[in-house]
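S.K.: got a predicted model here, sequence first, then my questions.
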Amino acid sequence: MASAFTALLPLAPLHRISPVNSARRSFPCPRSLWRSRVSMSVSVGSRSSVANDALFQDYKSSTAFLFPGQGAQTVGMGIEAQNVKAAAELFRKANEILGFDLLDVCANGPKEKLDSTVISQPAIYVTSLAAVEVLRAREGGQNIIDSADVACGLSLGEYTALAFAGAFSFEDGLKLVKLRGEAMQDAADAANSAMVSIIGLDSDKVQLLCDACNEEVDEQNKVQIANFLCTGNYAVSGGLKGIEAVEAKAKSFKARMTFEYSLDIPWPFVVRLAVAGAFHTGFMEPAVSRLEVALASTEIRTPRIPVISNVDAQPHSDADTIKKILARQVTSPVQWELTVKTLLNKGLKKSYELGPGKVIAGIVKRMDKSVEIENIGA
């Protein structure tokens, strides 16, 4: 399968769009964001679970560690990590768990192999945690790591963030990520579905577009917003006929954004994503039960710092709750826009993107240019 989220995050032209208001305490929550957040809430079971899950209720976010998701992979990643013993050791351990030479694929490709879901997800997980070790090895690096008071990860990156925060071991996390990639690939193979990235519309407009398309297709071809990335950058997933309807109708939904420069492309800009299927929708339901089984046998501890969930943009401390959320994450829309807005409202000043690519840095800067962000590669 081709790269899942590379095209999903085409941020290159977005620097030409005027940024949203950078005030940190007044970010609005669009109706479609709220609607999705409510509909994807996770049942945590007993009252004791709810009580145990309140540890990070009043968390702060002055310094955030941010981890990339699928699509950030690039041939050549992992090479720098070999200069740091602890980082190189992670690749050695990964080879034993995965049963193949991960570093060879990361460093040499071919790109088509690295882009496949079953390879790219473990590759990004390992390389991102290797980047933590690269940071730790530099002068003052441990102090920077100790200063992190919140961690987040985009989709797959949530597993990396949880491993960084000590919720599970590197080895257990890699086993989960390996299974996650395989399960998502198998679910995609069983369905006739697709994804598109829509650039230049706000979330309410994209929701209206989905609603209009869903009136024309049957239940198996319904579409929905699958990734709320940042203002003007959303991904829609669904059945193939529904996605084709989105592509046909999108141009009639005019953008309500201010452009600093005149671009030689029509807005909104719609691009079919090179993915196996409709990630973060009900099309991934077959993957849930496999993840539930694997999570049930995995030891999960309370993270040492808050880790923000993609499902509800909230931190969780109860192990059973974290397991439930990770299982449902593959069928739930990614609430990255709401996550970043919340971090900004809670006083985010400094952030680090650890791992391949600079997608997350682009999103954060798009939402607030004043936030300092540093990329730590491996």
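M.R.: Looks like it arrived, so ask away.
S.K.: all contacts plus neighbour counts: C-alpha atoms, from now on.
M.R.: Will do.
S.K.: so which residues of the stretch 151-300 of the chain form strands?
M.R.: Here the stretch 151-300 of the chain has its strands, by DSSP state E, counting those that start in this stretch, at 193-199, 223-230, 233-239, 269-272.
S.K.: quick one, the first one and strand 223-230 angle?
M.R.: Here strand 193-199 runs at an angle of 40 degrees relative to strand 223-230 (axes from the mean of the first three to the mean of the last three C-alpha atoms, to 10 degrees).
S.K.: contact partners of whichever strand or helix holds residue 90?
M.R.: Per DSSP states H and E: residue 90 is located in helix 85-98. The contact list for helix 85-98 (C-alpha atoms under 8 Å, 6 or more residues apart in numbering) reads 81-82, 101-103, 126, 129-131, 133-134, 171, 174-175, 178.
S.K.: picking up where we left off before, how about the strands of the stretch 151-300 of the chain, which one is nearest residue 287?
M.R.: strand 193-199 (15.1 Å; C-alpha to C-alpha).
S.K.: so which elements touch the closest one?
M.R.: Judged by 3 or more C-alpha pairs under 8 Å, 6 or more residues apart in numbering; DSSP states H and E, strand 193-199 is in contact with strand 233-239, helix 240-249, strand 269-272.
S.K.: against that first model, consider the following:
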Amino acid sequence: MSSSLSPSSSPSPSSASACAPSSPSPLSPYGWDEDWDAAFAPYAAKGLVPGRVVRVDRGMCDLVTPEGVVRADTEFVVPRDPAKVVCTGDWAAVDPAGADPRYVRTLLPRRTAFLRSTSSKRSEAQVLAANVDHALVAVSLAVELDLGRIERFLALAWESGAQPVVVLTKADLVPDPTGLSYLVQDVETTAPGVPVLTVSALHGDGLDGLTALLGRGTTVLLGTSGAGKSTLANALVGDAVMDVQATRDADGKGRHTTTTRNLLALPSGGVLIDTPGLRGVGLWDAGTGVGQVFAEIEELARDCRFHDCAHDNEPGCAVLGAVEAGALPPRRLESYRKLVRENQWIVAKTDARARAEMKREWKRRGAMGKAMMQAKRGRQR
């Protein structure tokens, strides 16, 4: 794997300025603005220099600074919370040139952060990217669409504070325009309020529209292995900065070409954070994100008879009524229930108060179910 930002090919202040000739700072092409400058002022007074993390590797990280790309130790930024470790996209205060060894002294407060739960049994969050404006969810059209997985990605994207965008890759493998249109409609139904674009990175189709949509902000590229993320990253950067491997013929799955998260400068402005393929997309305290993904269900729920309706078998449930009337696909409701339960379980594992509230809710529903059964038996007698 290679990257356009490495110590051996460090962008000088003059080359960064060439990307944005009117920018007052060589870090402007990487997202530096007046607000970041104000936040950094106390550290500038101590002689530290600003830098944006472009890669993290075993306790060390590469950062783009006004002097170019430097390598620094993250020993002084080891928080107890795994979600606050140094991550690609972070803005940091770094020792000035001449310090040996050179350390990252602190991180500036993040504006956004993309989190997921780890596969660990300790209920920890993993931060995948920091300070992102757009979360680009790459979905391959070479295999059958997994709408449930798309909903998971979108829930995490909304929760992060970034604007999600779904990109259907490998559109050249769907030669039938009608079939492609149906696939797009399925995803649009799954992703209300989210732009859905089709691209063929191999042929360059759809890239202009994607570039225009992303603007000059920071974009994180997400998806499973084989979704075409590295090929798409190369197409957006305009160079073979990421290694690419063919997917397996048997199942269309990828081979984990990308193994680290890398921040890449885009020629059209802004930066792209490429990430390794994700096998698991576990939620992490993403209640708001789940609500946004299933906005139509949340809207229907306002008309339910009970304000705490679980949309299971309660009388007067507007959501179930919409399913029976054919206005809401049953798959959407099942997926909503599943993600809500999973998110409640994650929150309860880390929050004693939430755990107690969940137990009370279980008892309440159990009592309600018993009461309904007794009433039913009484009517039968």
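M.R.: Received it, and whenever you're ready, just let me know what you need. Remember, it's a predicted structure, so these values are computed and weren't measured experimentally.
S.K.: any idea what the TM-score is?
M.R.: The TM-score (TM-score structural alignment, normalised by the length of structure 1) is 0.26; 153 aligned residues with a C-alpha RMSD of 6.3 Å.
S.K.: tell me which of the helices and strands packed on strand 193-199 of structure 1 sits most buried.
M.R.: Most buried of these by mean neighbour count (mean count of other C-alpha atoms under 10 Å) is strand 233-239; its value is a mean of 28.
S.K.: for that strand, name the packing helices and strands.
M.R.: Checking 3+ C-alpha pairs under 8 Å, 6+ apart, strand 233-239 of structure 1 ends up next to strand 193-199, strand 223-230.
S.K.: which other helices and strands contact the longest one?
M.R.: In other words, strand 223-230 of structure 1. By 3+ C-alpha pairs under 8 Å, 6+ apart, strand 223-230 of structure 1 packs against helix 203-214, strand 233-239, strand 334-335, helix 336-345, helix 359-367.
S.K.: including distance to residue 323 of structure 1, could the helices and strands packed on strand 193-199 of structure 1 go into JSON lines?
M.R.: Listed next are these as JSON lines, based on distance: least, C-alpha to C-alpha, whole Å:
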{"stretch": "strand 233-239", "distance to residue 323 of structure 1": "24"}
{"stretch": "helix 240-249", "distance to residue 323 of structure 1": "31"}
{"stretch": "strand 269-272", "distance to residue 323 of structure 1": "32"}
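S.K.: indicate which one of these is closest to residue 375 of structure 1.
M.R.: Across those, closest to residue 375 of structure 1 is strand 233-239 (C-alpha to C-alpha), at 21.3 Å.
S.K.: what angle separates that closest one from strand 223-230?
M.R.: 160 degrees.
S.K.: tilt between strand 233-239 of structure 1 and helix 359-367?
M.R.: Using the same axes, to 10 degrees: strand 233-239 of structure 1 against helix 359-367 is 120 degrees.
S.K.: with distance to residue 36 of structure 1 added, can I get the strands of the stretch 151-300 of structure 1 in a markdown table?
M.R.: Converted to a markdown table, the strands of the stretch 151-300 of structure 1 look like this (distance: least, C-alpha to C-alpha, whole Å):
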| stretch | distance to residue 36 of structure 1 |
| --- | --- |
| strand 193-199 | 17 |
| strand 223-230 | 9 |
| strand 233-239 | 13 |
| strand 269-272 | 22 |
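S.K.: out of the ones you listed, flag the one nearest residue 364 of structure 1.
M.R.: Nearest of the strands of the stretch 151-300 of structure 1 (C-alpha to C-alpha): strand 223-230, 8.4 Å.
S.K.: what sits up against that closest one?
M.R.: The contact list for strand 223-230 of structure 1, computed with C-alpha under 8 Å, 6+ apart, reads 33, 203, 206-207, 210, 213-214, 234-239, 242-243, 279-281, 332-338, 363, 366-367.
S.K.: before we move on, the earlier item: mind putting the helices and strands packed on strand 233-239 of structure 1 into a markdown table with mean neighbour count and distance to residue 86 of structure 1?
M.R.: Formatted as a markdown table, those follow (neighbours: other C-alpha atoms under 10 Å; distance: least, C-alpha to C-alpha, whole Å):
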| stretch | mean neighbour count | distance to residue 86 of structure 1 |
| --- | --- | --- |
| strand 193-199 | 26 | 37 |
| strand 223-230 | 26 | 32 |
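S.K.: will you turn the ones you listed into a markdown table that also has distance to residue 66 of structure 1?
M.R.: Below are those laid out as a markdown table (distance: least, C-alpha to C-alpha, whole Å):
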| stretch | distance to residue 66 of structure 1 |
| --- | --- |
| strand 193-199 | 22 |
| strand 223-230 | 14 |
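S.K.: rewinding a little: what's the closest of the strands of the stretch 151-300 of structure 1 to residue 159 of structure 1?
M.R.: strand 223-230 (17.1 Å).
S.K.: and the angle from that closest one to helix 203-214?
M.R.: 160 degrees.
S.K.: pull out the buried residues from the lengthiest helix in structure 2.
M.R.: Secondary structure assigned by DSSP state H gives helix 352-380 as the longest helix of structure 2. Under the neighbour-count criterion of 16 or more other C-alpha atoms under 10 Å, helix 352-380 of structure 2 has 354-355, 358 buried.
S.K.: can those residues go into TSV with extra columns for distance to residue 64 of structure 2?
M.R.: Below are these laid out as TSV (distance: C-alpha to C-alpha, whole Å):
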residue	distance to residue 64 of structure 2
354	41
355	43
358	46
